[in-house]
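J.: After the sequence you'll find the predicted model.
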Amino acid sequence: MKRSDFIKSGAALIGGTVLSSNEAMAEKKDNKKGETFKLDYAPHQGMFAATAGKNFVDEIKYMYDLGFRSIEDNGMTERSVDEQTKIGETLAKLGMRMGVFVVPKGGNGANTLAAGKKEHIDIFLKGCKDSIEVAKRVNAKWITVVPGDYQRNLPLGVQTAHVIDALKRGAELLEPHGITMVLEPLSDTPDLFLRYTDQTYQICKAVGSTSCKILYDAYHQQKNEGNLISLMDLCWSEIGYIQVGDNPGRKEPTTGEINYKNVFKWLKEKGYSGIVGMEHGMSKSGVEGEAALVTAYREVDNF
């Protein structure tokens, strides 16, 4: 089905049943498809592939038609230069923003910044340099950095100092280009060095650069520490980017325990005008899942 046909269709698939024309029109009105959201939510490739197809440029255009005004793409550096250029041109034409992509290779378990080893830092800095060139093609302003695992044979304070030193060098590369590396505390494994909001806040304060801020992913922080709004407020000056996913399950808002309507209302009242990355899976597949995804975001964006 063409993306334009999906939006204009007189019937919609909801909950596994086909609605009548009048019911479908009511559902369309409720979802306010095509209207922009109050916050700038950013889907990623594959979320609307059932309708828009597997071509990312086509999917971006469809995302725009649904009311989204930004995208994310963790693996942007792995795409060809030609594809990066086409994505950048499409975003510019539509007036959409490019969200985060991940700095390649640097800061994983095999070359953690906590170790303070020159060869590890060199890999990270090369990743920053490569990311600058990619960012130019897609007009990206944020790149994701994960420092890597604990270096458990070293005291925690020494590891933290090593991470700060490496990030200062990365920030020096990024500052002239107006690019911000956003540090993401994660919950995937207890081996990860960076896990908590206040820990990341302390590191960003020590780096002391506009090119080093926090990527606050509410899914990970609900698992790691909870108390989302209070901790965001305490660390607000260093938060540069938001990502979301409900918990448990890491699916769209309304599928878990996080009250995203309150979280998003707080972000709006706080004056947040940045991107809210949709860093999660979907509770249903196919066209039905796409409809459920949009419905969920319309619901939590209604404040």
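T.: Received the coordinates, thanks. Please read all numbers here as calculations on a predicted model, not as lab measurements.

J.: use CA for all of it now, contacts and neighbours both
T.: OK.

J.: Show the residue spans covered by the strands in the stretch 101-250 of the chain.
T.: With strands called from DSSP state E, counting those that start in this stretch, the stretch 101-250 of the chain shows them at 101-102, 142-145, 180-183, 212-217, 239-244.

J.: Dump those strands to TSV, plus distance to Ile121 and mean neighbour count.
T.: Formatted as TSV, the strands of the stretch 101-250 of the chain follow (distance: least, CA to CA, whole Å; neighbours: other CA atoms under 10 Å):
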stretch	distance to Ile121	mean neighbour count
strand 101-102	16	23
strand 142-145	13	26
strand 180-183	15	27
strand 212-217	16	27
strand 239-244	23	22
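
J.: what about versus this one:
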Amino acid sequence: MKRSDFIKSGAALVGGTVLSSNNAMAFNAQTKQGSTFQLDYAPHQGMFSASAGKDLLDEIKYMHDLGFRSLEDNGMPGRSIDEQTKAGELLAKLNMRMGVFVVPKGGNGANTLAAGKQEHVDIFLKGVNESLEVAKRVNAKWITVVPGDYQRNLPIGVQTANVIEALKRGAEILEPHGITMVLEPLSDTPNLFLRFTDQTYEICKAVGSPSCKILYDAYHQQKNEGNLINLMDLCWSEIGYIQVGDNPGRLEPTTGEINFKNVFKWLKEKGYTGIIGMEHGMSKKGVEGEKALVAAYREVDNF
């Protein structure tokens, strides 16, 4: 299917099946083919492979044609140097931004920074240095860090201090290059050390660096704590990056219980100009799923 045909058919789907008849006309009036969104949503590589194919560069071009202006690719460090370089060059040519990718073994899982063990810190710092080189190739400004598992043999205060000290070391590496590690509280398992927004806020304040901020993922935080807008507002000074996914299901907006139109309207009024990563799956497969995905973002971006 041609890109233009996809965009046109997607608009028809929006007007006919996703939006109500009462607001479809108003929506279509202000949504032009391939127009940019009010906020900077970043798809993941693979979200449009049914239409654009599996080549990363082709998919980046396709995302741009649909109106997206950023890309996320958690696995970017695993790509070849040549592919990273070409992706960075294409993003720059299209005036698109590179969103987060995950620091290799940056404290994930059993390699926990909460334990205070030097070998864990060394692995983390090695990942930070490797990520710095990747970031230079793809023009990335943010990298994701998860401190790892909770240590049940240590008091929470000691664990927190261990994490802070390790992150200070990482920030020292990144600060001269203007790159920020964003800490992501997760809901995947109660074994994780970092789970709550205010907990992450406290850590970022203690690290005290522009290179250590919060990655606020609305999907995880809806599961962990709810009260999304209020907690974002309370911790706003330390939020450096945002990701979304509806709950339950971790699918695109409009499929679950989160009122993303209100959340995005609040972000717009707050003056947020950063990236919003589309960190979720899709409710349908194939080309129809891709149309539904774009339609959902057009709907919630219409405020």
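T.: That came in fine, so what should we check first? Keep in mind the model is a prediction, meaning the values are calculated, not measured.

J.: coming back round to it: relative to Thr255 of structure 1, which of the strands of the stretch 101-250 of structure 1 is closest?
T.: When those are compared by CA to CA, strand 239-244 sits nearest Thr255 of structure 1, at 12.2 Å.

J.: Buried residues, whichever helix or strand comes after the closest one. List them.
T.: Going down the chain from strand 239-244 of structure 1, the next helix or strand is helix 260-270, by DSSP states H and E. Neighbour-count burial for helix 260-270 of structure 1, with 16 or more other CA atoms under 10 Å as criterion, is recorded at 260-261, 263-265, 267.

J.: With distance to Tyr201 of structure 1 added, can I get these in a markdown table?
T.: What follows is those, written out as a markdown table (distance: CA to CA, whole Å):
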| residue | distance to Tyr201 of structure 1 |
| --- | --- |
| Tyr260 | 23 |
| Lys261 | 25 |
| Val263 | 20 |
| Phe264 | 21 |
| Lys265 | 23 |
| Leu267 | 18 |
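
J.: closest to His280 of structure 1 among those residues?
T.: Tyr260 (13.7 Å).

J.: Do I have it right that the closest one meets Asn302?
T.: No: using CA atoms under 8 Å, Tyr260 of structure 1 and Asn302 do not qualify as a contacting pair, with a distance of 10.5 Å.

J.: give me the number of residues near Val103 of structure 1?
T.: 26 (other CA atoms under 10 Å).

J.: ugh, wrong one, Phe6 of structure 2
T.: Residues near Phe6 of structure 2, counting by other CA under 10 Å: 17.

J.: What's it aligned with over in structure 1?
T.: Matched across to structure 1, Phe6 of structure 2 falls on Phe6, judged by TM-score structural alignment.

J.: which residues of structure 1 does the longest helix along structure 2 align to?
T.: Secondary structure of structure 2 per DSSP state H: the longest helix is helix 118-138. In the comparison with structure 1, helix 118-138 of structure 2 aligns to the range 118-138 (TM-score structural alignment).

J.: Report the buried residues of that stretch.
T.: Here stretch 118-138 of structure 1 shows 120-121, 123-128, 131-132, 134-135, 137-138 as buried, counting by 16+ other CA under 10 Å.

J.: do the same with stretch 49-59 of structure 2
T.: Residues of stretch 49-59 of structure 2 classed as buried by neighbour count (16+ other CA under 10 Å): 49-52, 56-59.

J.: And the contacts of it?
T.: 1-3, 6, 45-46, 48, 62, 86-87, 90, 286-287, 290 (CA atoms under 8 Å, 6 or more residues apart in numbering).

J.: check contacts around Phe6 of structure 1.
T.: By CA under 8 Å, 6+ apart, the neighbours of Phe6 of structure 1 are Thr51.

J.: ranges for the helices of the stretch 51-200 of structure 2?
T.: 56-66, 81-93, 118-138, 156-174, 197-207 (DSSP state H, counting those that start in this stretch).

J.: how far away is Asn74 of structure 1 from Tyr272 of structure 1?
T.: Asn74 of structure 1 sits 22 Å away from Tyr272 of structure 1, going by CA to CA, to the nearest Å.

J.: Just give me the closest of the buried residues of helix 260-270 of structure 1 to Gly67 of structure 1.
T.: Distance to Gly67 of structure 1 across the buried residues of helix 260-270 of structure 1 (CA to CA) is lowest for Phe264, with 16.8 Å.

J.: Next, count neighbours for the residue nearest to that closest one when sequence neighbours are not counted.
T.: Distance criterion CA to CA, 6 or more residues apart in numbering; nearest residue to Phe264 of structure 1, sequence neighbours excluded, is Asp301 at 6.9 Å. Other residues near Asp301 of structure 1 number 19, with proximity taken as other CA under 10 Å.

J.: for Pro176 of structure 2, same thing?
T.: By other CA under 10 Å, neighbour count at Pro176 of structure 2 equals 9.
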